[in-house]
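Visitor: Okay, predicted coordinates and the sequence, questions at the end:
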Amino acid sequence: MDISQLKLLAACVREHLKQSSCVIGHSQALDLIAALPGLRNWPEVMAFPSRVAGCELDIGSIARLAHRVERKFSLEIDAREWLELLSQVEGISPRGALQVWPSGPFPGVYVTTSSTAIDALLARYEEATDGGLIYAERAANGSASSIDLGEYGLWSQGIDRLPSGTLLVVGPVALDQSAWKDAAQRVEMACLHALNSDHRVAVLVDTPTPDRVCEDLDLMARSLGSDTHTALRGVITDDGQMEDRRPFSHGYSKPMLVKAPSDIDAIPRAALEPLRRELAGRSHGMVLFGSSNVTDHTGYEQLAAALALTDHAGPAARIMSRHRGTPAKDWMVPEPIKQLPFLPSIESAYAQGYRRMLVEAHYIAGDTWLEFNDVLFMGATYGHDVVEIALTLAARSGRQEREALERIVAVLGVLEVEGKKGTASAADLFIRGDATVPAGDGWEGLEEFLRSHRAIRWADELSALLDSGAVTMASAKKADPRNRYLGQFFAQRKAARRAS
């Protein structure tokens, strides 16, 4: 294609929009048609003639044009209609018919959360193509007509040389925080195969929010900063139909506002008021909760109680950190947390308008949550010492450990000890206030900063429990046997008694 042909196509686009009561100028039409070679405007067309020369009238270029028209003028015109219209312009030859299943669905990316739908699609494809080959990941590599893409998946060499219209099956693609960026890259590559080679790509997705799967995939594709999202075509129905969905993303619904109950018994009484005052003025940063009581959801009792202290920060959602081997455990959480929306990632929750997010602090990486400056994160993890809890999170932040500590506004650790009248607790509470992390002191300096800004110290509280006889040394030692600070406490206590 050359520049003169693009001008002819621009005139055709302008006339067609006029028939839809959308009147645009000559220069606007030229800027629109620049979408075909993947450029932003007409000056870029003039600046990059090689891009124009390599442009063909195919599903990829047409999808970009359809998207640009919809975005600029809120006018939804199907890509098939544009292709048929522009193919009639003299001197323009669209890319030939699909080599595989030419009467089948339009090339593009189609999504489902149902393995049954994938099986039905495979049967439909096999019948329509008389046993045509399928190139698949685990989602369909059991089919007799399937060739396993292996460890390289969509990055396998030679996929772009397959006949146009070939069916690629991707997945299962897990949507959770730990896999979000990897999943986004796989979605982008699926889109590129659809756009550049006219393949049909079926994507099987495993997500906690199947009703928002199209919106999440659209968010992923757009986040990578290209037009690849234009290849997101539709959904796969239960009977195996590749069905168009226009627009592909219908947009997220408004965030759900769940009022937290006022049950705050899990927060030790001595720590409640200092923590309440600190959180009252906070709408962003990280609040951490830890406990010595190891469970599938350690620290969640304190996390659930703190929801009532942070209602001012906006709608809350729980983030799925990973896919468990036993998914039922995701719901073995306190009732206040169980009632919150359970979303696959920070990115998805943010796009939906949530500004309070509950995370598992021992699984979250710093290069993710540190990107969001206006969110109040609430994390739970193992541990009762604020230094141990905070530095564990900082260590997961790579070279951004100092920035991670700057974002931590409070840390509450609870040492739970079996006593003579039930479980007793010793709290450790770090409150930032207006303090800033000192520069250049290394890890020892960071540890000292955390210790010096504690409002409550677990060692003082445990000493009081031991002195009163509420707990014994034996039970206290069993409370958190892996904690090195607890061992130091007993050694110092023993030395002090000897000295006295």
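Guide: Now that the structure is in, tell me what you want to look at. Residues are numbered from 1 along each chain as shown.
Visitor: drop to CA atoms for contacts and neighbour counts, all remaining ones
Guide: Will do.
Visitor: May I have the residues that are in contact with residue 466?
Guide: By Cα atoms under 8 Å, 6 or more residues apart in numbering, residue 466 lies in contact with 472-473.
Visitor: and it, what element?
Guide: helix 458-468 (DSSP states H and E).
Visitor: now residue 279
Guide: For residue 279, the host element (DSSP H and E) is helix 269-280.
Visitor: Touching that helix from outside, list them.
Guide: 309-310, 312, 409-410, 412, 427, 429, 431-433, 455-456.
Visitor: Now do the helix holding residue 466: distance to the chain's middle.
Guide: 43 Å (Cα atoms, centre = their mean, to the nearest Å).
Visitor: Now do the buried residues in the following helix or strand past that helix.
Guide: Per DSSP H and E, helix 458-468 leads on to helix 473-479 as the next helix or strand towards the C-terminus. For helix 473-479, a neighbour-count test (16 or more other Cα atoms under 10 Å) marks 476, 479 as buried.
Visitor: Which strands or helices does helix 473-479 pack on?
Guide: Packing partners of helix 473-479 (3 or more Cα pairs under 8 Å, 6 or more residues apart in numbering; DSSP states H and E): strand 408-419.
Visitor: so how far is the strand it packs on off the chain centroid?
Guide: 29 Å.
Visitor: With stretch 270-281 instead?
Guide: A distance of 30 Å separates the centroid of the chain from that of stretch 270-281, by Cα atoms, centre = their mean.
Visitor: also this one, for the comparison:
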Amino acid sequence: MDIPQLKLLAGRVRGLLQQSACLIGHSQALDLIAALPGLRNWPEVMAFPERVAACELGTAATSRLTYRINKKFSLGVEPKELLASLTEGSAAPARNVLQVWPGGPLPGVYVTTSDQAINALLARYEEATDGGLVYAERAANGWEGSIDLGEYGLWSSGINRLQSGTLLVVGPLQLDQSTWKDAAERVEMACLHALNSEHRVAILMDTPTPDHLFDDLDLMVRTLREDSSDAHTALRGVVSEAGDLLERHPFADGYAKPAAIKTKASLDAIPKSVLEPLRRELAAHTSGMVLFGATHDSEHAAYEQLAAALALTDHAGPAARIMIRHRSTPAKDWMVPDPIKQLPFLPSIQSAYAQGFRRILVDPLYSSDAAWLGYDDVLFMGTTFEHEVTNVALTMVSRSGSRESEVLALQQIIAVLGVLRIESKKGGCVVSDLFVRGTAQGPTGTRWEDFEDFLTSHRVVRWQDELTALLDAGVVSATAVKGAMRRNTHLLEFLAARRGAKKVS
């Protein structure tokens, strides 16, 4: 047995467990399958390949696996039954002798961003195989000769019983930060089916950077796991508009070095009271996280401040922004200031980093993991709809995963600017709240109160002071302030305390 075969068996075990309502992830399945060669987990599999090579798939091996499954999930699985399930359909003919379309293109993974290419491939496959069945996800499940892969998709155990050379159609797979890991796992599984069962797999992709698609896919599969793997060798080529499966040599050409673009942006969006302390703090850093919040334009809040900050951070390296998610209205991604619009719009932090970008714009409001925490030489910049330093910062921190990750996220924040815009009869004005870290060390505990106290106590400009000055001078009224941020508890408490102080005096 070899490691790719063991990975494929992990997929089969995952599918079998799902049929018993035991939903596990791919990594958990890999740790389970390590029981076959008598190892504790997948890292041990990679550390002792000779144990894998010596392993034979028999009742002795499946006894170890059933023991582990029964212990973890309380399932009454028998070794002989599991062996039959794992070996069912495995008596395939010799490798390189394809049962379906033997004179057709080589087995492997072929990709496209075109629905038309997929439709042309289906027609070509049907003609070449005299109506051979296609096993497909949504990208081709409307085709008359296709069978839906179902809810388990590429992890369906039935795929292993298909004749070699069978066409699988996967996707559409969206590439953005929120789907990057899931898409990588699906592409890896497609590669394993191509390597171990000699299937042809066509994947329909949806990416903001089709020119980088091959490099992105190669990066995804190579870096999905810490251990080395040959899964990427199954990435074969492209599906042409005519429906041909064409090889690419090499599949990935390598990313081009990013061009340095000098930012041309006005600094007017950054209030004068905070410009110099913010400029000094940013000049001292080329890594960490800078956050901006504002209370106008909820769709792209604080993007004016973010665009201005690009001009203050050119020293940190080339900049790019990340597609955190696929919007239902893609045009909104481009309703941003010109300095941001001109930046490369990439599908993930991983892709941006691999290309050499060292300033990366993210959206903390829709970030659901701590992907950005894995980089200590990148300056991240994000925005949200808030005006208080604590709320702006904790929006990012709260989406960083575990409490340990939250502490790490807080330690990476170097500056936070919040801007409250107030409209009144005398015109509009702004109130600022600015945190700069300087040399301060954040709290090591995990209590939210400690986070808030640290952020609040290290502000160099306080919104309470600026708002007090505006109210005292009669520039704005309390009514106008309430209208600027109606649901902000701290703002309402501030106004209530001010009214109380006036009554006492």
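Guide: Thanks, I have the structure now. The model shown is predicted, which means the values in this text are computed figures rather than measured ones.
Visitor: Just put the contacts of helix 269-280 of the first structure in a markdown table and tack on secondary structure and distance to residue 59 of the first structure.
Guide: A markdown table is the format used below for these (DSSP: H, G, I helix; E, B strand; the rest coil; distance: Cα to Cα, whole Å):
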| residue | secondary structure | distance to residue 59 of the first structure |
| --- | --- | --- |
| 309 | helix | 52 |
| 310 | coil | 49 |
| 312 | helix | 48 |
| 409 | strand | 50 |
| 410 | strand | 53 |
| 412 | strand | 55 |
| 427 | strand | 62 |
| 429 | strand | 59 |
| 431 | strand | 57 |
| 432 | coil | 55 |
| 433 | coil | 56 |
| 455 | strand | 63 |
| 456 | strand | 64 |
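Visitor: Can you flag the buried ones in those?
Guide: By 16+ other Cα under 10 Å, the contacts of helix 269-280 of the first structure give 309-310, 409-410, 412, 427, 429, 431-432, 455-456 as buried.
Visitor: Tabulate the contacts of helix 269-280 of the first structure (TSV), appending distance to residue 327 of the first structure.
Guide: As requested, the contacts of helix 269-280 of the first structure are exported to TSV (distance: Cα to Cα, whole Å):
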residue	distance to residue 327 of the first structure
309	29
310	28
312	31
409	32
410	30
412	28
427	32
429	33
431	35
432	36
433	39
455	38
456	37
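Visitor: Looking at those, spot the one nearest residue 360 of the first structure.
Guide: Nearest to residue 360 of the first structure among those, counting by Cα to Cα, is residue 412 at 14.7 Å.
Visitor: With adjacent residues omitted, what lies nearest to the residue positioned nearest the centre of the first structure?
Guide: By Cα atoms, centre = their mean, the first structure has its centre lying nearest to residue 345, at 3.0 Å. Once flanking residues are discounted, residue 345 of the first structure sits nearest to residue 177: 4.6 Å by Cα to Cα, 6 or more residues apart in numbering.
Visitor: Provide the aligned range in the first structure for stretch 306-314 of the second structure.
Guide: Stretch 306-314 of the second structure corresponds to residues 303-311 in the first structure, going by TM-score structural alignment.
Visitor: Touching the matching stretch from outside, list them.
Guide: Taking Cα under 8 Å, 6+ apart as the rule, stretch 303-311 of the first structure contacts 259-267, 276, 279-280, 289, 334, 336-337, 378-380.
Visitor: Show the buried residues in those.
Guide: Among these, the ones that count as buried (16+ other Cα under 10 Å) are 260, 264, 266-267, 279, 289, 336-337, 378-380.
Visitor: Can you tell me which of the residues you listed end up in strands?
Guide: Using DSSP state E to define strands, the subset of those located there is 289, 378-380.
Visitor: between those residues, which is nearest residue 460 of the first structure?
Guide: When these are compared against residue 460 of the first structure (criterion: Cα to Cα), the nearest one is residue 289, at 19.1 Å.
Visitor: quick one on the thing from earlier: the residue nearest to residue 345 of the first structure contacts residue 342, doesn't it?
Guide: No. The criterion here is Cα atoms under 8 Å, and residue 177 of the first structure misses it with residue 342 at 11.6 Å.
Visitor: residues shared between the contacts of those two?
Guide: 319-320.
Visitor: the more surrounded of these two?
Guide: Each of residue 177 of the first structure and residue 342 has its neighbours counted (other Cα atoms under 10 Å); residue 177 has more, 25 against 20.
Visitor: ok, the more buried one - contacts?
Guide: Taking Cα under 8 Å, 6+ apart as the test, what residue 177 of the first structure contacts is 319-322, 344-346, 364.
Visitor: Next: residue 210 of the first structure.
Guide: residue 113.
Visitor: ok, now residue 229 of the second structure?
Guide: The contact partners of residue 229 of the second structure, by Cα under 8 Å, 6+ apart, come to 4, 222.
Visitor: Report the secondary structure element holding it.
Guide: Applying DSSP H and E, one finds residue 229 of the second structure in no helix or strand.
Visitor: Distance of it relative to residue 352 of the second structure?
Guide: Residue 229 of the second structure sits 23 Å away from residue 352 of the second structure, going by Cα to Cα, to the nearest Å.
Visitor: repeat for residue 110 of the second structure
Guide: 23 Å.
Visitor: if we can go back for a sec, what's the angle from the helix holding residue 279 of the first structure to helix 458-468?
Guide: Here helix 269-280 of the first structure runs at an angle of 160 degrees relative to helix 458-468 (axes from the mean of the first three to the mean of the last three Cα atoms, to 10 degrees).
Visitor: now helix 269-280 of the first structure: how far from the chain's centre is it?
Guide: 31 Å.
Visitor: cool, stretch 267-278 of the first structure as well?
Guide: With Cα atoms, centre = their mean, you get 32 Å for stretch 267-278 of the first structure.
Visitor: Identify the residue range in the first structure corresponding to stretch 240-257 of the second structure.
Guide: So stretch 240-257 of the second structure sits over residues 237-254 in the first structure, by TM-score structural alignment.
Visitor: okay, how far is it across that stretch, tip to tip?
Guide: Rule used - Cα to Cα; the end-to-end distance of stretch 237-254 of the first structure is 26 Å.
Visitor: mind listing what's buried in that stretch?
Guide: Those would be 237-238, 240-242, 244, 248-249, for stretch 237-254 of the first structure by 16+ other Cα under 10 Å.
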